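Q: build me a model:
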Amino acid sequence: MSIEGKVKILVSDDDLTARILMKETLASDSIEVLEAENGERAIEQFEQHNPALLLLDVSMPKMNGFEVCEFIRKHKNGKHIPIIMVTGSDDIDSIHKSYAVGATDFIAKPIKWPILGERVKYILRASQAFADLVTQQQELHQLAFYDSLTGLPNRQYLMQDLKRFLAMAKRNDYQAAMLFIDLDRFKRINDTMGHSYGDKLLRKVAHRLQANLRDSDTFARVSAEQTTEAPQLSSFGGDEFTIFLSRLNDPNEAMLVAERVIRSFSTPFQLEQYEVVVTPSIGISMFPNDGEDAEMLLKNADTAMYFAKQSGRCCYKFYQDSMNSKAAARLQLEQDLRQALKSNEIVPFYQPQVCARSGRIVGVEALVRWLPLKGGIIPPDEFIPIAEETGLINELGRLVLEQGCYQAKQWLDSGHSVRMAINVSAHQFRQHDFTQTVAQVLEQSQLPPSLLELELTESVIMSDAEENIARLVELKSLGVSLAVDDFGTGYSSLSYLKRFPIDILKIDRSFMCDVNSALDDVAIVEAILALAESLKLGVIAEGIEYTSQIAILKSSNELLLQGYLFSRPVAAEYIGPLLSQNFTHLMAEL
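A: Okay, here's the model as predicted:
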């Protein structure tokens, strides 16, 4: 509408004198007047300059004022532009027709020029106020119905359109599908790389989903059949997205879209200098079998998505009725776990670590247990995954760290120097204040740092090796020992391994074998022992159940043994008597 700060006005009249007078009346430092001598020229000027206001004479050659006005009102840029028709003073029919074709106002001839100037200024102010209002409404609509991060329709938009489309599907008796997508382990991106990278990843995920849905034959066919455009892809908040498919012939079409989405994630996402791999878990619910309204369809798709995560992630699951009862049981378990943390039902058990040379217990590993007040025991593999998904793992981990350190201090005060090994979850390790937390617990418990060992899995420390080296150095500066748990089950670069400030390798129980085992199995254990010796690291062998397993470990200089051969994980009161025992008689094979 304006160039170099000037508002453009177009005056169209076949009378040159009238155009000159209009230009002299209206032109100013802030207004530039354009001219057109006929209707066709008026349209050319309008399309070229997009003026803020038009004055059209009713009687013009090559399209009269009414025709020009009607054309402009149908133009994409002319719906709201002010149009003043110039008519004869006693031409009532022209005035009525002016309004009928969409004119904003009219001016009768002969024109009173001072009044014309004031009238145009008033209409321009009113037009600007209207434009501001429209812009504000558009911005409010954008905020209300679109996700500000990805630009996708949001949950409110989705719910609004779903009701309409489901009603249409019900009337026409056809199927539809809801795909509920959640990014697997997205929180680790925010925890390790920061929220700015997490936001960039979400934008790239949204773009890739849009691109792949456009290219999908199934999706294209579904969209082509719809009489009204639907918000097929929506952002449901955070790392959750939904895809609504209408007019399906059978559930296989929803399956094809889900498979295409999963395949599209096989290519890493480029975030500046980083390549990030993230995978989707997808739940699918079908209309009308799995829900006849928007809320139920979404709820059941969400439930199915959770079961996709339980099934190993990076897959899809169709909703089944049995899922609801299982989901309810899981929700109850989550609520019970929150209460258990408050009511001291979560306690560490301890499993001895025996020195292969002396036969004495020199350390214990703290292993968390849930002992409900009503009796029984809930296995860790039932509640640890829930704790990780809900963020309760940080509270649980701190509890075990505190109780373990206080217990080790009690044993120290009674004359037994026992190193306390505490497992550190990925969630804990990625907390920016984890080192400060460990320092605080050591200070509060008065446990010497040399009696605390922190165990991290191989996969955790290798997730971002460069950054984790700095984290490990921080922890090491406290004076604690660092161990790599489950060594051999993940992937380690030896160039990184020698840079990690670690003290101990724990050989995973899955590698424990004896002299009668396959040569390949024995070779793996011997290779790990040789690696530990070359890097001057201690070794803890887990899963020792038989004396025959100890024989292949004899070459290790710094060897600790842990397993049922010596003791199962037990409560603290059962460890006390064991601290005075000697287990040399169990190591005759050495």
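
Q: alpha carbons only for contacts and neighbour counts from here, please
A: OK.

Q: where do the helices sit along the stretch 1-150 of the chain?
A: Here the stretch 1-150 of the chain has its helices, by DSSP state H, counting those that start in this stretch, at 16-26, 39-49, 65-74, 92-100, 113-145.

Q: I have a second one here; can you model it like the first so I can compare?
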Amino acid sequence: MSGSDAGIAWLTGQTSARAELLDMLDDPAWLVDANDRQVLHANQAAADWFGVDRGQMAGRRADSLLTTLEDAAFWADVQNGVVVALNSETELTRPDGRIVWAHRRIMPIGTPLPGRQMPGGFLVTLRDRSQEYRAERQRDSLLAELRATLESTADGILVTDLQGRIQAFNRRFAALWSLPESALAERDDEAIHRWMSAQTVAPASYQARLAEIEAHALLSAVDTVHLLDGARLERHIQPQWSRGRPIGRVYSFRELNPQRRGAPRLQRGGVRDESSHWPERNGFVAQIDDAVGLARRDGTPMALLCIEFDRDSLFALEGEGQVRAMGDVVEGLRALVPVQHQLARLGGARFGVLLRQCGEASAEALARRIVDQGRTAHGLLATTGLMVSVGIAAYPQAGLSAEDLLDHAEKAMERARHAGSSAWRVHAFDATDDGQRLARLHRTLREGGAGQSLRLRYLPRIDAVSGRVQCIEALLRWHDGEHGLLPPAQFLPLAARAGLAGALDDWALEHALHQAARWRAAGFVWRVSLNLSSWQCLQPGLARRVEAALQVADWPAELLELDLHEAALQADPELTRAQLRALRELGVHLVLDDYGSGDACLNLLRRFPLDAVKLDRDLVHGLARGATPEAGLAVALAGAARACSLAVYAEGVETETHRQSLLALGISGWQGFLFSRPLDAASVPARLAHEKKSSGGLARVKP
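A: You can find the predicted model right below:
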């Protein structure tokens, strides 16, 4: 019998049945008098739970049985005349010391006392969910492994049931189909299918083929899907089986013409979008090529506009609302763009305009008009209610080919989108967009020159109390032939875009561990620290690869520390938590780097298996200045980390004032230029041996 049945019996006045009803419950349960908050009656299961004789339960105070903060607050409210119900799950420690996960429910029952709103009493029930919780964790672990497998493939994967309801998909699928971020969060099946159909060159044909697929549960097939952005996707369809019967379908999508953004895909073309009858991306690139050739021969100007309407807002519209909004967009652009200029549909809510024999000034005027028409209450684009972003690229300022011009127009459009409201931007080169250097670094990475060009520099971290070296952090550097030694910010983003972030992480781990082993042979043993990229955290088998590197270098896992950034924890929390848990089981120490630099809630400290946090350098410097927002934030964040039993380190310590303010904060260790700048491998033993002789702060350890 459930606790609610017992409550019903009380409410109907069956006083004699109260004890009998409680005794019939399998889970621990007891009745509490509302007046003095003492136990009136408890069943045998409750006595067994607390490890006492059943007769000892009566008369005990309710707030002495379950001592969580939530229970204490509940009974305090009851004492103050506040009547509510409590229904939640909590972690409890039983009298025998066992920790269990239990569902606890407290419900008011009975006739209110005379002259008061207080009920006659409360029914408390407990249900041990530890076994279910372990099963859920095991299921979550299996799902994390499945997700890791899905993410490890270069193909886009979509899994549906037999009715087409979406069960799972990976990030590659979302990227191929240009799904907005809201689609990843909400998982609205109907909206996702509608969006996919709208991305195809021929939506009617796509829908007809999809209906044919769904009509045959055992269909295995391969076909090709053409998207508006110029991609050609090879679609593989296979039934999904379980226990000898089909339960769904697995679609895998492979891009047949993967080229960089803005380039013509494969065919050049006459294909047109069904809804607008404008050329799609391939046809638009061909038209730009023709215009570039004419401009090169005649010296006439030309320019491009790349226009995108807010995909997230468009995706959120339901059914016909989305169709009407897209129709309004098409008609609005048709009315705004002069007929001598060419419009194109580049995919989803993205459009292009080719302005022949017009320069940058004419393109700016048109972009301004489009943005103004979206903002004006009675403008031609106002009915859509969508934010619009416009990017401009002119020949020859932004490039000499169709590919470069379209790519640069799209980059300018991305900058406009970050303005937060309808806006337009003109493409402009800046110091960080050094095309020649990026191309050279990209070529070097791709051609296997990393081993000759990569360097590791080492930065010690000092124990705040003893002054000894806690750890040596290995920092990756790139030695460029023309620009010398480059910091990570100037080459890691390129490596990430080229798909080489994991290779760089593996290289740094392997070489840092082997260097640590060489120091050990010379008599110095320190923990080694490295940064772990967000990309690496999403790859399956991370712990196995780290374990293999440790075995090859003969280096103990307890002397390896991996630094993670907030973005790595947030990219895929469930998968990352499983990966980090496996690393912790090896013995690897895990540190949240740049702590306090992002927006993450403190819940991250509890959700992930971390050992320490490292305060961001801006907080360190703000703390030294005293009464600043950074100082207060540093104190609060350090306190929160310690409350979660995490050590607190600091980076960017450059002055004695910095160090003294951190000592007052109670940190465990610090690193920065005050002690040393990053050192090459040969300089580390000499530098640290000197510190030993001068201050006694280092111990020489036998291997």
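
Q: drop the TM-score for these two in here.
A: After superposition, the two chains reach a TM-score (TM-score structural alignment, normalised by the length of the first structure) of 0.57; 408 aligned residues with a Cα RMSD of 5.0 Å.

Q: returning to that earlier point: how about a markdown table for the helices of the stretch 1-150 of the first structure, with distance to Q156 of the first structure added?
A: Output for the helices of the stretch 1-150 of the first structure, formatted as a markdown table (distance: least, Cα to Cα, whole Å):
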| stretch | distance to Q156 of the first structure |
| --- | --- |
| helix 16-26 | 47 |
| helix 39-49 | 37 |
| helix 65-74 | 32 |
| helix 92-100 | 38 |
| helix 113-145 | 6 |
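
Q: among the ones you listed, which is the most enclosed?
A: With neighbours taken as mean count of other Cα atoms under 10 Å, those reach their highest mean count in helix 65-74, at a mean of 20.

Q: and the angle from it to helix 92-100?
A: 10 degrees (axes from the mean of the first three to the mean of the last three Cα atoms, to 10 degrees).

Q: ok, and the closest non-adjacent residue to the most centrally placed residue in the second structure?
A: The centre of the second structure sits closest to A571, judged by Cα atoms, centre = their mean, with a distance of 1.7 Å. Nearest non-adjacent residue to A571 of the second structure, counting by Cα to Cα, 6 or more residues apart in numbering: S534, 7.5 Å away.

Q: L485 of the second structure against R457, yeah?
A: No. With contact defined as Cα atoms under 8 Å, L485 of the second structure and R457 do not form a contacting pair (10.7 Å).

Q: would you map the strands across the stretch 301-450 of the first structure?
A: For the stretch 301-450 of the first structure, the strands defined by DSSP state E, counting those that start in this stretch cover 316-318, 346-355, 361-370, 419-423.

Q: switch those strands over to CSV; also include mean neighbour count and distance to N468 of the first structure.
A: Output for those, formatted as CSV (neighbours: other Cα atoms under 10 Å; distance: least, Cα to Cα, whole Å):
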stretch, mean neighbour count, distance to N468 of the first structure
strand 316-318, 23, 33
strand 346-355, 24, 27
strand 361-370, 22, 23
strand 419-423, 26, 16
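
Q: longest helix in the second structure, please.
A: helix 130-152 (DSSP state H).

Q: next helix or strand past it?
A: Going down the chain from helix 130-152 of the second structure, the next helix or strand is strand 156-161, by DSSP states H and E.

Q: outside of that next one, which residues touch it?
A: 150, 166-174, 176, 247-254 (Cα atoms under 8 Å, 6 or more residues apart in numbering).

Q: then stretch 461-474 of the second structure?
A: So stretch 461-474 of the second structure is contacted by 456-460, 508, 512, 526-530, 663, 667-672, 697-699 (Cα under 8 Å, 6+ apart).

Q: whereabouts in the first structure does it align?
A: In the comparison with the first structure, stretch 461-474 of the second structure aligns to the range 353-366 (TM-score structural alignment).

Q: off-centre distance for the matching stretch?
A: Averaging C-alpha positions (Cα atoms, centre = their mean, to the nearest Å) puts stretch 353-366 of the first structure 44 Å from its chain's average.

Q: could you do stretch 492-499 of the second structure as well?
A: Using Cα atoms, centre = their mean, the offset of stretch 492-499 of the second structure from its chain centre is 18 Å.

Q: and if you look at stretch 404-423 of the first structure?
A: 40 Å.

Q: so which bit of the second structure is it matched to?
A: So stretch 404-423 of the first structure sits over residues 512-531 in the second structure, by TM-score structural alignment.

Q: re earlier: so for E118 of the first structure, which of the strands of the stretch 301-450 of the first structure sits nearest?
A: Judged by Cα to Cα, the one of the strands of the stretch 301-450 of the first structure that comes nearest to E118 of the first structure is strand 316-318, at 66.8 Å.

Q: quick one: that closest one to the second structure mean distance?
A: For strand 316-318 of the first structure, the mean deviation from the second structure after alignment is 4.1 Å (mean Cα distance after the TM-score superposition for the first structure).
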